[in-house]
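> no FASTA, just this:
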């Protein structure tokens, strides 16, 4: 186990993403994944109130509800660490104080618990003064409804501003940040965010650890046609542009949309390096990508999802694998050329 920032909360060095629950994994499959994760030593489960409102027929909160039914069946609430997020549920958009309070109460009800371990601001809300949002989170912390404050998808400048507000007003500092960071998405995080986290003792739980499957070779032979126009990914609200290659189109599912941003000659070189190291060590490529993230000094627990139980062993192996200095240097060098 490792400590989550300065929170005093001990977590397994890999967080399980619950974004697939109620989306690509039905309730029974999700329960099996959760069982296998905890049997493998895991205890850190990530979700959001907006998962999975982006799926036709869903309304948001499906992931939390599935986790709740699992907790009720296993009676293990106190042995797991649950993080959820606010700002993307269709009924609770943004980070106005009243919305934060109402969304948290709704999440607690769906999860069947009276507290969450980590409560994240899922996306920055420029329409609400940051000082008001920070106070709203601190109020919930003092009320005992959350154990730690987290920030997701915040820039380094906005994290710094949140810290300044907390120090000025005497609020508890955020304990964890959830950024987009992996072997093919390094520069913004390492330049703008990581230094802030190190200085403040904040833990990092990077999402898209496997780059939506790109780093395990899922899309090595698939490109994006020059005829595909930019369009908005419903997952994360991220805009993806036109990627020109000479190969066929990516699929247009949410994961394929997200993975398309990584497709380049430099990105494929990273995939090749990951594969070579994985082959030499006798492990899956996912384990290597996760192990590289774990080697960063401020990273507490990379975040990865599993649609099925069969995908879990490779992820769990990444929580134990330690790369050599030479392996790390190879990955550092080749991934530095991306973007």
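Thanks, I have the structure now. These figures come from a predicted structure and were not determined experimentally.
> from here on, contacts and neighbour counts on C-alpha atoms
Noted.
> can you map out the strands along the chain?
Counting by DSSP state E, the chain has strands at residues 2-3, 10-11, 15-17, 44-46, 81-86, 88-89, 92-93, 116-121, 146-152, 176-178, 203-204, 231-232, 239-240, 303-305.
> the first one: how far from the chain's middle?
Put plainly, it is strand 2-3. 17 Å (C-alpha atoms, centre = their mean, to the nearest Å).
> return the distance of the residue most central in space within the chain relative to residue 127.
A centroid search over the chain (C-alpha atoms, centre = their mean) returns residue 207, at 2.8 Å, as the residue closest to the centre. Going from residue 207 to residue 127 by C-alpha to C-alpha, to the nearest Å gives 25 Å.
> likewise residue 179?
Applying C-alpha to C-alpha, the value for residue 179 to residue 127 is 21 Å.
> more crowded one of the two?
Neighbours were counted for residue 179 and for residue 127 using other C-alpha atoms under 10 Å; residue 179 has more, 23 against 9.
> which residues are in contact with residue 85?
Residue 85 sits next to 47, 48, 49, 50, 119, 120, 121, 122 when contact means C-alpha atoms under 8 Å, 6 or more residues apart in numbering.
> still on that earlier bit, so which of the strands of the chain is nearest residue 100?
Residue 100 sits nearest to strand 81-86 of all the strands of the chain, at 6.7 Å, using C-alpha to C-alpha.
> residue 156 is in contact with residue 192, isn't it?
Yes: contact criterion C-alpha atoms under 8 Å: residue 156 and residue 192 qualify, at 4.9 Å.
> these two: which is more packed in?
residue 156 (19 against 14).
> ok, that one - contacts?
Contacts of residue 156 (C-alpha under 8 Å, 6+ apart): 189, 192, 193, 194, 196.
> hmm, who's touching stretch 326-339?
For stretch 326-339, contacts defined as C-alpha under 8 Å, 6+ apart pick out 183, 184, 185, 186, 266, 267, 269, 270, 273, 274, 277, 292.
> give me the number of residues near the third one?
Residue 185: 20 surrounding residues under other C-alpha under 10 Å.
> quick one: it from residue 262, how far?
Residue 185 is 8 Å from residue 262, by C-alpha to C-alpha.
> output the strands of the chain in TSV; the columns should cover distance to residue 170.
Formatted as TSV, the strands of the chain follow (distance: least, C-alpha to C-alpha, whole Å):
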stretch	distance to residue 170
strand 2-3	23
strand 10-11	24
strand 15-17	30
strand 44-46	28
strand 81-86	23
strand 88-89	28
strand 92-93	27
strand 116-121	19
strand 146-152	14
strand 176-178	18
strand 203-204	20
strand 231-232	39
strand 239-240	37
strand 303-305	30
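> pasting the second one now:
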């Protein structure tokens, strides 16, 4: 697996990241260890988790299951030095029994109103909890998981700078954030000499957001242009294959992951994508990952989150798909 520079840090990470969100819940420990072992065998190095994963899966959970599992895996194989380890804070909701309905499903409306946020004390305690669960004294990349507009940026950024100074964090990132906020963050860091984010984790895929969509978590044309002009920020693309819907037209119909992309533009892009995948003898999901891996301005680092070993094996061939200029142009030009 090739590597990509993280921002302008000189840090080289694998150009395909592995998301561990479902590990310890939907993906049991044995299967999770197998996925992790295979990813590293393929040359991977970049593993992503968060302190809130996956509180919503089990009534009464306070998250941390993914971090705990990763800690056990790293200890079992003495793997900590092999891993570029990313985790996140700020998105764990305050505990309430009302976070789950009687049938066990999560109350996301309440959760979004009660996220822990990015206050200084909150982040310090959240990181200490993450380090304890992961069984390490530092993480390589620490994200503000959900941009907190109720806390002054100065407070958040000064606290993050303190975590870097203390050696608990090497690099910083932001997720689910609007472009104007990224610029404000960068300017404050420059003014006060605080470490600036080097990674931005947003939802990004081959389909384009539908016209009029207002979504802080999905890369639109303005944010794409901003990232192309600020190469010290690396785009880490989560949900790059939208829960695998590219391979299955029936699955796409009515799937919630398709809602932000619904429309004629997506239908035309899907038609071109499917046609080229057939020509190349690959799956559409694989072609989407390959297209993302070929992006250069700005470069994109796809973050895959396989629930099963088979899903990981299905994604890895994307690393070997080479697209020429004509094929990239066909994919890029597709749409309404």
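Everything's here; your move. These numbers come from a predicted model, not from an experiment.
> hmm, back to that, tell me the buried residues within the contacts of residue 156 of the first structure.
189, 193, 194, 196 (16 or more other C-alpha atoms under 10 Å).
> nearest to residue 307 of the first structure among the residues you listed?
Nearest to residue 307 of the first structure out of these is residue 189 (C-alpha to C-alpha; 26.9 Å).
> tell me the counterpart of the closest one in the second structure.
Using TM-score structural alignment as the criterion, residue 189 of the first structure maps onto residue 219 of the second structure.
> what sits closest to its match if chain neighbours are left out?
residue 204 (5.7 Å; C-alpha to C-alpha, 6 or more residues apart in numbering).
> the one you found: neighbour count?
A count of nearby residues for residue 204 of the second structure, using other C-alpha under 10 Å, gives 25.
> pretty sure it sits against residue 224.
No: look at residue 204 of the second structure against residue 224 with C-alpha under 8 Å: they stay out of range, at 9.7 Å.
> can you pull out the helices in the second structure?
Using DSSP state H, the helices of the second structure run over residues 29-41, 65-77, 108-113, 120-134, 153-165, 179-192, 221-229, 249-252, 264-280, 284-293, 309-315, 325-333.
> most tightly packed of the ones you listed?
Among these, the stretch with the highest mean neighbour count (mean count of other C-alpha atoms under 10 Å) is helix 284-293, at a mean of 23.
> what about it, distance to the chain center?
Computed by C-alpha atoms, centre = their mean, the chain-centroid distance of helix 284-293 of the second structure equals 16 Å.
> tilt between it and helix 264-280?
Relative orientation of helix 284-293 of the second structure and helix 264-280, computed by axes from the mean of the first three to the mean of the last three C-alpha atoms, to 10 degrees: 100 degrees.
> show me what helix 284-293 of the second structure is packed against.
Helix 284-293 of the second structure is packed against helix 264-280, strand 300-304, helix 309-315, with contacts defined by 3 or more C-alpha pairs under 8 Å, 6 or more residues apart in numbering; DSSP states H and E.
> got JSON lines for the ones you listed, with distance to residue 32 of the second structure too?
Converted to JSON lines, these look like this (distance: least, C-alpha to C-alpha, whole Å):
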{"stretch": "helix 264-280", "distance to residue 32 of the second structure": "29"}
{"stretch": "strand 300-304", "distance to residue 32 of the second structure": "14"}
{"stretch": "helix 309-315", "distance to residue 32 of the second structure": "8"}
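> what's the closest of these to residue 256 of the second structure?
Of these, nearest to residue 256 of the second structure by C-alpha to C-alpha is helix 264-280, at 14.6 Å.
> what does the closest one contact?
So helix 264-280 of the second structure is in contact with 207-208, 210, 246, 283-284, 287-288, 327, 330-331, 334-336, going by C-alpha under 8 Å, 6+ apart.
> tell me the contacts of residue 284 of the first structure?
Applying C-alpha under 8 Å, 6+ apart to residue 284 of the first structure gives the contacts 278, 314.
> the first structure: matching residues for stretch 187-194 of the second structure?
Counting by TM-score structural alignment, stretch 187-194 of the second structure corresponds to 164-171 in the first structure.
> got it, and stretch 128-142 of the second structure?
Mapped onto the first structure using TM-score structural alignment, stretch 128-142 of the second structure spans residues 105-119.
> same check, this time on stretch 237-247 of the second structure
Counting by TM-score structural alignment, stretch 237-247 of the second structure corresponds to 206-216 in the first structure.
> distance between the matching stretch and the chain's centre?
10 Å.
> go on, stretch 112-126 of the first structure?
13 Å.
> can you check stretch 327-334 of the second structure too?
Its chain's C-alpha centre and that of stretch 327-334 of the second structure lie 25 Å apart, by C-alpha atoms, centre = their mean.
> ok, whatever residue of the second structure lines up with residue 83 of the first structure - contacts?
Alignment note: residue 83 of the first structure maps to residue 86 in the second structure; criterion TM-score structural alignment. Applying C-alpha under 8 Å, 6+ apart to residue 86 of the second structure gives the contacts 46, 47, 48, 49, 50, 139, 140, 141, 142, 143.
> nearest residue to the fourth one other than its sequence neighbours?
In space, residue 49 of the second structure comes closest to residue 87 once its chain neighbours are excluded; the distance is 4.7 Å by C-alpha to C-alpha, 6+ apart.
> number of residues surrounding the residue lying closest to residue 90 of the second structure once chain neighbours are set aside?
Closest residue in space to residue 90 of the second structure, ignoring its immediate chain neighbours: residue 117 at 4.4 Å, by C-alpha to C-alpha, 6+ apart. Residues near residue 117 of the second structure, counting by other C-alpha under 10 Å, number 23.
> what about residue 117 of the second structure, distance to residue 147 of the second structure?
The value you get for residue 117 of the second structure to residue 147 of the second structure, if C-alpha to C-alpha is used, is 8 Å.
> quick check: closest non-adjacent residue to the aligned residue in the second structure for residue 6 of the first structure.
Applying TM-score structural alignment, one finds that residue 6 of the first structure aligns to residue 8 in the second structure. Spatial nearest neighbour of residue 8 of the second structure, chain neighbours left out: residue 232 (4.8 Å); criterion: C-alpha to C-alpha, 6+ apart.
> count of neighbours near the one you found?
Neighbour count for residue 232 of the second structure, taken as other C-alpha under 10 Å: 17.
> ok, it - contacts?
Neighbouring residues of residue 232 of the second structure by C-alpha under 8 Å, 6+ apart: 6, 7, 8, 9, 198.
> return the residues in contact with the second one.
With contacts defined as C-alpha under 8 Å, 6+ apart, the neighbours of residue 7 of the second structure are 198, 199, 231, 232, 233, 234.
> what sits against the first one?
With contacts taken as C-alpha under 8 Å, 6+ apart, residue 198 of the second structure has the following neighbours: 6, 7, 8, 9, 171, 172, 173, 232, 233, 234.
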